[in-house]
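[1] need the 3D shape of this:
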Amino acid sequence: MFETRSRGYATDLMLASLDGYVSRGDGYFAARTPTSPSFWWGNFVLFSEPPRKELMQKWESTFDEEVGCTAGIEHRNLAWDSIDGDTGDADAFVAKGYTLTRDFYLFAEKTRPSPHHRTDLQIRPIEGDAEWARADEIAMESFCDEQSTPSFRRFLSQQASRYRRLVNKGFGKWFGAFSNDIMVASMGIYVRDNIGRCQSVATSPEYRRSGCCGTLVHAACSFAFEKMGAREIAMMADPSNPSLRVYQSVGFEIQERVASLSHSKTNCV
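    Model (predicted):
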């Protein structure tokens, strides 16, 4: 695993390294995933310290030289290796058109059933084209709305294909929650060096707030602990996302508060 203060960001670097490249420079790690240039967390730079106004140009040139050289990159995504929410001089970047994003990394060494655990659901690794297509459909239902652009929908489909390739290479498993043989929720877990990372937890809209998400996360993580060699599992969550409480209800704890700066190059001032 990569030597960073943030164990959460180390898992982002791990995921990028599975089908891409991670290089180390003077005061930063650079991650590139040429097969998925629109995946911002597969194409980013993690700096060792929070942003400073006088280093803005250096940070941008570092990204452009290390990551932006990849065909299809139309963004900059800049993170820093702090776990206490320090944002440094982020306001100077925001004034130039960047978006400041705050996230939590949660960790668990074991999980427990949620208060709304569903014993009627079957949780298992998915298999076959039809089940992967259904998982892709659930992601579309969960993460898209009428304002979602065609490019974002293409990105989700590309990510679904990427997730499947990584499973086929033996890096992880994708899980489905089934109600009467119908997949109603899905998520992935990838493991390396005994550290697992959850990906794309999604529940079909009509099954939300019914215990499906918590049941899936607990069962999938239990599988990873028992059969995939994971000793600890990480996940990233938006502080404002209601699912945060679900993750906490099954045993995940907030241990890192991180921030990042990003923008589409076409929107750069």
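[2] can we go C-alpha only for contacts and neighbour counts from here?
    Noted.
[3] buried set for the helix or strand Tyr247 falls within?
    In this assignment (DSSP states H and E), Tyr247 forms part of helix 243-249. When neighbours are counted by 16 or more other CA atoms under 10 Å, the buried residues of helix 243-249 are found to be 243-244, 246-249.
[4] what would the residues you listed look like in JSON lines with distance to Pro50?
    Shown next, in JSON lines, are the buried residues of helix 243-249 (distance: CA to CA, whole Å):
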{"residue": "Ser243", "distance to Pro50": "28"}
{"residue": "Leu244", "distance to Pro50": "25"}
{"residue": "Val246", "distance to Pro50": "30"}
{"residue": "Tyr247", "distance to Pro50": "28"}
{"residue": "Gln248", "distance to Pro50": "28"}
{"residue": "Ser249", "distance to Pro50": "31"}
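[5] between these, which is nearest Leu15?
    Leu15 lies nearest to Tyr247 out of the buried residues of helix 243-249, by CA to CA, at 20.6 Å.
[6] okay, helices next: where are they in this structure?
    7-19, 56-66, 90-94, 128-143, 150-168, 212-227, 243-249 (DSSP state H).
[7] which among these is found nearest to Asp84?
    When the helices of the chain are compared by CA to CA, helix 7-19 sits nearest Asp84, at 12.4 Å.
[8] counting by contacts, list what that closest one packs against.
    Judged by 3 or more CA pairs under 8 Å, 6 or more residues apart in numbering; DSSP states H and E, the packing partners of helix 7-19 are strand 28-32, strand 195-203, strand 232-237.
[9] returning to that earlier point: make TSV out of the helices of the chain and add distance to Thr119.
    Listed next are those as TSV, based on distance: least, CA to CA, whole Å:
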stretch	distance to Thr119
helix 7-19	31
helix 56-66	47
helix 90-94	46
helix 128-143	21
helix 150-168	27
helix 212-227	8
helix 243-249	16
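[10] this one next, for a side-by-side:
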Amino acid sequence: MQRKIEQNPGLATDLLLHAEMGTVSHDDRYIVMRTPEAPEYFFGNRLVLQRRPSQEDRAQLESDFAALVGVPPAIVHRSFAWPEDGTDEIGLDAFVAHGYAASVSSVLVSQRDALRPTATNNAVHVRLFDSDRDWADWVRISLSEMPDPTCEVSRRCIDYQRSAYRRLIDKQVGNWWGAFIDGELVGSLGLFFFGHIGRFQSIVTREDHRNKGVCRTLLTEVVKRAAGMRDRLVIVADESYHALRMYEALGFARQARIGSVCYAPATSPVDSVA
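    Okay, the predicted model is just below:
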């Protein structure tokens, strides 16, 4: 199983990041991700599987999730991910019929110095986050990306992510960068390093500034200033995400896929910021 994960740079860097933010443990069947201080953080409390599950696996997976990750009232969701082989359509209708949300993400990789020249927005100023105000603005933008920005669970998940990312930065694992226009935060991303691999995290553009070259400018500048001699840069994005083509135009190529399913009570939002 470990070999399959290592061959998927998206899952491999997910686990490296999570090992710094929570706990990661292994057995013969699963990799167990837990975030004890944030039990409502769906994508930080999950089982990583060896392969795509079948409908016949569901009951056993739910039982194992309860034993290895947790049960209500602390853990009210069930979340599973796996390295997805091939490029075919993924049939998870049986899980969806039982209340699960299913998604497939593309793992995009750019080799060193492979980013292509692109038009940027001269009005965008790119710099490191350097104040509590920057992070407060990040919280507001991140909440707006959630299915229910007013939900208290959404607020707690975003607050946890802010604290976890700031701890990673304090440990000098990486940094958080912002795109500013006239002093206002309009986009941001994290970039964290593990040896010769750089992993982008939570790339977001404020909704009222999309299609203005903000993300292109931010990515281009951050790679130029921070990526250094890293051999590979990794982005993971949902295959329905509007920015996938832009990443490819910049020189990122789809190298792998990640499948996932998550069940959560109707009152709890599946966190969309990864």
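[11] list the TM-score for the superposed pair.
    After superposition, the two chains reach a TM-score of 0.86 (TM-score structural alignment, normalised by the length of structure 1), with 263 aligned residues with a CA RMSD of 2.6 Å.
[12] on that earlier part again, which of the helices and strands packed on helix 7-19 of structure 1 sits most buried?
    Of all the helices and strands packed on helix 7-19 of structure 1, strand 28-32 carries the top mean neighbour count, a mean of 24, counting by mean count of other CA atoms under 10 Å.
[13] mean shift between that one and structure 2?
    Superposed on structure 2, strand 28-32 of structure 1 shows a mean distance of 1.1 Å to its aligned residues (mean CA distance after the TM-score superposition for structure 1).
[14] and the aligned residue in structure 2 for Cys212 of structure 1, how far from Thr120 of structure 2?
    Cys212 of structure 1 maps onto Val214 in structure 2 when the alignment is built from TM-score structural alignment. According to CA to CA, to the nearest Å, Val214 of structure 2 and Thr120 of structure 2 sit 8 Å apart.
[15] more neighbours, the two?
    Between Val214 of structure 2 and Thr120, counted using other CA atoms under 10 Å, Val214 has the larger neighbour count: 27 against 17.
[16] contacting residues around the match of Cys212 of structure 1?
    Contacts for Val214 of structure 2 (CA atoms under 8 Å, 6 or more residues apart in numbering) come out as 120-121, 124, 179, 186-187, 205.
[17] tell me the one among the residues you listed nearest to Gly91 of structure 2.
    Distance to Gly91 of structure 2 across the contacts of Val214 of structure 2 (CA to CA) is lowest for Thr205, with 31.1 Å.
[18] show me what that closest one aligns to in structure 1.
    Alignment note (TM-score structural alignment): Thr205 of structure 2 maps to Thr203 of structure 1.
[19] thought its match was touching Phe143?
    No: counting by CA atoms under 8 Å, Thr203 of structure 1 does not reach Phe143; the two are 9.7 Å apart.
[20] leaving out the residues flanking it, which one is nearest to the residue nearest the centre of structure 1?
    In structure 1, the residue lying closest to the centroid (CA atoms, centre = their mean) is Gln199, at 5.3 Å. Of all residues not flanking Gln199 of structure 1 in the chain, Gly188 sits nearest, at 4.9 Å (CA to CA, 6 or more residues apart in numbering).
[21] residues touching the residue mapped onto the one you found from structure 2, list them.
    Under the alignment by TM-score structural alignment, Gly188 of structure 1 pairs with Gly190 in structure 2. Contacts here follow CA under 8 Å, 6+ apart; on that basis Gly190 of structure 2 touches 174-177, 200-203.
[22] for Val139 of structure 2, grab the count of nearby residues.
    Val139 of structure 2 has 16 neighbouring residues, counting by other CA under 10 Å.
[23] what does it correspond to in structure 1?
    Structural alignment (TM-score structural alignment) places Val139 of structure 2 against Asp136 in structure 1.
[24] hmm, its match is touching Ser157, no?
    Yes: between Asp136 of structure 1 and Ser157 there is a contact under CA under 8 Å: 6.6 Å.
[25] one step back: for Val258 of structure 1, find the nearest of the helices of structure 1.
    Evaluated over the helices of structure 1, closeness to Val258 of structure 1 peaks at helix 7-19, with 8.9 Å, by CA to CA.
[26] and that closest one, which stretch of structure 2?
    Taking TM-score structural alignment, helix 7-19 of structure 1 hits residues 9-21 over in structure 2.
[27] quick one: buried residues of the matching stretch?
    Under the neighbour-count criterion of 16+ other CA under 10 Å, stretch 9-21 of structure 2 has 9-15, 17-18, 21 buried.
[28] show me which of those residues is closest to Trp82 of structure 2.
    Among those, and counting by CA to CA, the member closest to Trp82 of structure 2 is Leu11, at 8.0 Å.
[29] for Ile235 of structure 2, see how far away the closest one is.
    Per CA to CA, Leu11 of structure 2 is found 11 Å from Ile235 of structure 2.
[30] cool, and Ser106 of structure 2?
    The spacing between Ser106 of structure 2 and Ile235 of structure 2, counted by CA to CA, is 8 Å.
[31] same check on Val48 of structure 2?
    Relative to Ile235 of structure 2, and taking CA to CA, Val48 of structure 2 is found at 19 Å.
[32] over to Trp82 of structure 2?
    According to CA to CA, Trp82 of structure 2 stands 17 Å off from Ile235 of structure 2.
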